[in-house]
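*Asks:* this one's structure only:
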């Protein structure tokens, strides 16, 4: 994977990112690859926020993976800063290749660079393979998450 680059996403990456977000049973229910308008609006909000890092993994100009890293300053834990990893997706042809590990390592390294003391992420309870993957990388299932759809 020497020719792999992890770089900030650009507007022209949106179709590939959305296709990966939609490429599983959960994503297929909530994503709309046929209408990219809301994704373009969201992309602008993300890129305007210095605490948001939407990145893609690219090889030979092809987007193969993506994730979003959010830096969250806070008062808890003695005023520490934490990061949250969201939207991790690897192209179906690349799963099992080590690309996911490389991307998560990028996020952890960037979190350290940003002086974060904790890296958090969530994964849907139905994604058992993802849970095993994150545990293998040293993450622990330490909390129960809650959501409220608005």
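*Replies:* Perfect, I can see it now. None of the values given here were measured: they were computed from a predicted structure.

*Asks:* drop to CA atoms for contacts and neighbour counts, all remaining ones
*Replies:* Noted.

*Asks:* In this structure, where's the longest helix?
*Replies:* Using DSSP state H to define each element, the chain has its longest helix at helix 99-113.

*Asks:* Just after it, pick out the following helix or strand.
*Replies:* Using DSSP states H and E, the helix or strand that follows helix 99-113 in sequence is strand 116-121.

*Asks:* Can you tell me which residue is spatially central in this structure?
*Replies:* Centroid check for the chain by C-alpha atoms, centre = their mean gives residue 67 as the closest residue, at 2.3 Å.

*Asks:* second one coming, line it up with the first:
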């Protein structure tokens, strides 16, 4: 795997992160790499919230992955704390080499370290390869998700 550093994202990372978010058919429709202002504003909000972590995976000085980890205290499941993994992206030329597995294992371990009893994520119904990947990691497709754009 080579040297891999997983660290908190900073403003200088935003172009690379947005590039990865936009580098697929779904992301190409909803991301705007030519206007980074909203992403920089979002990074400020994320950085100010102790329950949010936007991280990057860096190899040889190059950002090769990103994800957001959100910790949510709750009442259900006997007051369980859960985490949500969102916005997982691996750079196109790094896919298939085990980086995604390593990155997700980091997120699960970090969730456990923060006292979470459950890790959850959503994936667009069209991302069949991603679904197989998550299932190989032990995730189960247990719920139907709904979204409402407002």
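*Replies:* That came through, no problem. Model, not experiment: these values are computed from the prediction.

*Asks:* quick one: TM-score?
*Replies:* For this chain pair, the superposition-based TM-score is 0.99 by TM-score structural alignment, normalised by the length of structure 1; 150 aligned residues with a C-alpha RMSD of 0.5 Å.

*Asks:* What are the neighbouring residues in contact with the closest residue to the residue nearest to the centre of structure 1 other than its chain neighbours?
*Replies:* Distance criterion C-alpha to C-alpha, 6 or more residues apart in numbering; nearest residue to residue 67 of structure 1, sequence neighbours excluded, is residue 88 at 4.3 Å. By C-alpha atoms under 8 Å, 6 or more residues apart in numbering, residue 88 of structure 1 lies in contact with 65-68.

*Asks:* Tell me where structure 2 has strands.
*Replies:* Remark: strands assigned in structure 2 by DSSP state E are 5-8, 52-59, 62-73, 81-90, 118-121.

*Asks:* so how far is residue 19 of structure 2 from residue 36 of structure 2?
*Replies:* Distance of residue 36 of structure 2 to residue 19 of structure 2, given as C-alpha to C-alpha, to the nearest Å: 10 Å.

*Asks:* next one: residue 12 of structure 2
*Replies:* Residue 12 of structure 2 is 13 Å from residue 19 of structure 2, by C-alpha to C-alpha.

*Asks:* Show me which of the two is the more surrounded one.
*Replies:* residue 19 (18 against 9; other C-alpha atoms under 10 Å).

*Asks:* what's around the residue lying closest to that one once chain neighbours are set aside, how many residues?
*Replies:* The shortest distance from residue 19 of structure 2 to any residue other than its chain neighbours is 6.3 Å, reached at residue 33 (C-alpha to C-alpha, 6+ apart). Counted by other C-alpha under 10 Å, the residues lying close to residue 33 of structure 2 total 18.

*Asks:* I appreciate the help and will end here.
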